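K.L.:
Could you look at this predicted model? Sequence included:
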Amino acid sequence: MKKILITGAAGQLGSELRDLYKERTDVTTFFLDREQLALDDTASIKEGLKEYNPDFIIHGAGYTAVDRAESEIELADKVNHLASGEIAKYCAAYGAKLIAISTDYVFDGNSSSPLKEDAEVNPINIYGETKLKGEQAILRYCPESIIIRTAWVYSTYGNNFVKTMLRLMNERNEISVINDQIGSPTYARDLAQTIVGIIDSGSWNSGIYHYSNEGEISWYDFAVAIKEIKNLECTIHAIPTTAYPTPAKRPKFSLLNKSKIKDTYAITVPYWRDSLVEMLNKISL
């Protein structure tokens, strides 16, 4: 029986994976959060993983507070970079297969066409920098790993843009949302199903892959769709990034090209609005 260990158990992706695996009797899963595996205590990671002796590790945990990372550089680096390196070292030493989650923030946002896996990386914030270093450490210590870069993740679990918009639109008559950052959102359940599918396929093709839902939108478009689907009354104003300064810079364009993962694993990627409808229907149940 395959043993699968998931880091970031309480996160959006970890929670969706838990739902997908809970009915399965053909695999054993271990869901670890900070208590069971402290990623900021890098010295303890190897021994911590040895307890479980997994065949696969889905490394979904990370330091994801993008703005706070600008002032918590050391902590972000430990969790996103050094811990990823330790997990990769463990996998190389003990023969476990690693799927690690990375981000569109490894790019600077200056592209105008969907980004392929070999596009030039050039992060413009600390979060993106630490995630890129994590990718590099994984590929250095365990080149057989799979890394999946994703973007704009949301779910019925955890905190995310969709839930924030629902709350604000119910509280206020009008809100402003940025309209000049372009990408595509990712419903964490779709990503989780893709990961489960890769492991189930029995076919292991290492390397970097891109995954987000299909389509191309701005955060403003995303907010308008949420409003329309939920029939909310709130007025939404489109504003430029310059009108909403944040400690960390965001890439202006980070639309991911998904051809590689679709071709390699015969995956159908859902359209962003269809997935949003599905998630919003779940939240209202």
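P.N.:
Received the coordinates, thanks. Given the structure is predicted, the values throughout are model-derived calculations rather than measurements.

K.L.:
only C-alpha atoms for contact and neighbour calcs from this point on.
P.N.:
Will do.

K.L.:
how about the strands in the stretch 1-150 of the chain?
P.N.:
Remark: strands of the stretch 1-150 of the chain, listed N- to C-terminal, are 2-7, 27-32, 56-59, 97-103, 146-150; assignment by DSSP state E, counting those that start in this stretch.

K.L.:
Which strands and helices lie in contact with the first one?
P.N.:
Other elements packing on strand 2-7 under the criterion 3 or more CA pairs under 8 Å, 6 or more residues apart in numbering; DSSP states H and E are strand 27-32, strand 56-59.

K.L.:
can you list the residues that contact the shortest one?
P.N.:
To tie it back to what came earlier, the one meant is strand 56-59. Contact partners of strand 56-59, identified using CA atoms under 8 Å, 6 or more residues apart in numbering, comprise 2-8, 96-101.

K.L.:
Stretch 72-86 too?
P.N.:
Counting by CA under 8 Å, 6+ apart, residues outside stretch 72-86 touching it are 39-40, 42, 45-46, 62-63, 69, 126-127, 130-135, 137-138, 141.

K.L.:
repeat that with 6 Å
P.N.:
Identification of contacts with stretch 72-86 by CA atoms under 6 Å, 6 or more residues apart in numbering yields 39-40, 42, 62-63, 69, 130-131, 133-134, 137-138.

K.L.:
hold the first one in mind and look at this next one:
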Amino acid sequence: MGKILVTGANGQLGSELRKLSNQLNKYEWIFTDYQELDLCDLKNLEISIAKINPQIIINCAAHTAVDKAESEVELSDVLNHQSVAVMAKWSHSNDCKLIHISTDYVFDGTASTALTESALTGPINVYGVTKLAGEKACMEENPYAIIIRTSWVYSSFGNNFVKTMSRLMQERDSLSVVNDQIGSPTYAADLAQAIVTILTHETWQAGIYHFSNEGEVSWYEFALAIQENGGFDCLVSGIPSSAYPTPARRPQYSLLDKTKIKNTFGVVVPDYKVSLARCMELLKEA
């Protein structure tokens, strides 16, 4: 029985993959977080992966604290770039398939139409810079890898915008949310399903792909959809990014074009409102 190694297994995407793993039960799934597989230990990383000897690696691990990354540059580079190079090199040498998860933050945010995979990159924060370096290292070390860029990830697991907004809308009378950053949310369960679809597809087509839910919204509009779904009685106002300064700059526009992943693998991309309702239903039951 072949093995699938999932890194960052306790994160949002890793947790959703765990739920879907029975769809691919011809493989033994190995779920690791930093306790079981320390990606920062670059010297021993190759040895550790070789011991597991997977046929497929799904790298969900990353330093995703975007604001913290501005002051944790070295850690961010090790997790988002250098460890990816090691995994890509090992997978290429050992005939192992690699799916690596990247981000819309590799773009500068100056576009005005949905970004295709060939759109020019130009990250504007440390997180984006290290993730782009990871993409490049991945493709250099293993040209047969698949990279999936995603955006605004949320889930019933972990900490995310949907859970934070739901909580704050119940605690407060009013909230202000940024209204000039445009993109699309991604329900991690949908991304996990897309990955399973790719793994079960008859052909492996290497390259970069985009995945987020359908819809073009600002964070403010996304917050309104969360409010509507939860029936929360809270005044939600839109504010410009300039009124909410953060250590890391965010792209103003990073809507991803999903045409390629749909056409290549037959991946189904649900509308963000449909997926949001599914996630919030799970949160109500929790």
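P.N.:
Received the coordinates, thanks. Treat the numbers as computed from the prediction; the structure is a model and nothing was measured.

K.L.:
Kindly provide the TM-score of these chains.
P.N.:
Scored by TM-score structural alignment, normalised by the length of the first structure, the superposition of the two chains gives a TM-score of 0.99; 285 aligned residues with a CA RMSD of 0.8 Å.

K.L.:
Would you reformat the contacts of strand 56-59 of the first structure as a markdown table and include distance to Glu51 of the first structure and neighbour count?
P.N.:
Converted to a markdown table, the contacts of strand 56-59 of the first structure look like this (distance: CA to CA, whole Å; neighbours: other CA atoms under 10 Å):
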| residue | distance to Glu51 of the first structure | neighbour count |
| --- | --- | --- |
| Lys2 | 15 | 13 |
| Lys3 | 12 | 16 |
| Ile4 | 13 | 22 |
| Leu5 | 11 | 22 |
| Ile6 | 14 | 24 |
| Thr7 | 14 | 24 |
| Gly8 | 17 | 21 |
| Ala96 | 13 | 23 |
| Lys97 | 16 | 23 |
| Leu98 | 17 | 27 |
| Ile99 | 19 | 25 |
| Ala100 | 20 | 25 |
| Ile101 | 23 | 24 |
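
K.L.:
Just give the number of residues close to the counterpart of Trp152 of the second structure in the first structure.
P.N.:
When the first structure is aligned by TM-score structural alignment, Trp152 of the second structure is paired with Trp152. Using other CA atoms under 10 Å, Trp152 of the first structure has 19 neighbouring residues.

K.L.:
Looking at the first structure, which helix is longest?
P.N.:
Using DSSP state H, we find that the single longest helix of the first structure is helix 126-141.

K.L.:
buried stuff in that helix?
P.N.:
126-139, 141 (16 or more other CA atoms under 10 Å).

K.L.:
same thing with stretch 259-269 of the second structure?
P.N.:
Residues of stretch 259-269 of the second structure classed as buried under the neighbour-count rule (16+ other CA under 10 Å) are 259-262, 265, 267-269.

K.L.:
and what of stretch 140-152 of the second structure?
P.N.:
Using 16+ other CA under 10 Å as the test for burial, stretch 140-152 of the second structure gives 141-152.

K.L.:
end-to-end on that stretch?
P.N.:
27 Å (CA to CA, to the nearest Å).

K.L.:
distance of the counterpart of Ala9 of the first structure in the second structure from Ser93 of the second structure?
P.N.:
When the two structures are superposed using TM-score structural alignment, Ala9 of the first structure falls opposite Ala9 in the second structure. According to CA to CA, Ala9 of the second structure and Ser93 of the second structure sit 24 Å apart.

K.L.:
Ile195 of the second structure too?
P.N.:
For Ile195 of the second structure, the distance to Ser93 of the second structure under the criterion CA to CA works out to 23 Å.

K.L.:
For those two, indicate the residue with more neighbours.
P.N.:
When neighbours are counted by other CA under 10 Å, Ile195 comes out ahead of the other of Ile195 of the second structure and Ser93, with 18 against 10.

K.L.:
Give me the mean distance between the helix or strand hosting that one and the first structure.
P.N.:
For Ile195 of the second structure, the element it lies in under DSSP states H and E is helix 188-200. With the two structures superposed, helix 188-200 of the second structure lies on average 0.5 Å from its match in the first structure, counting by mean CA distance after the TM-score superposition for the first structure.

K.L.:
Mind listing what's buried along that helix?
P.N.:
Of the residues in helix 188-200 of the second structure, 188-199 count as buried by neighbour count, 16+ other CA under 10 Å.

K.L.:
And the residue nearest the centre of the first structure?
P.N.:
To find the centre residue of the first structure, average its C-alpha atoms and take the closest one (CA atoms, centre = their mean): that gives Thr150, at 4.8 Å.

K.L.:
Who are the contact partners of that residue?
P.N.:
By CA under 6 Å, 6+ apart, Thr150 of the first structure lies in contact with 103-104, 211-212.
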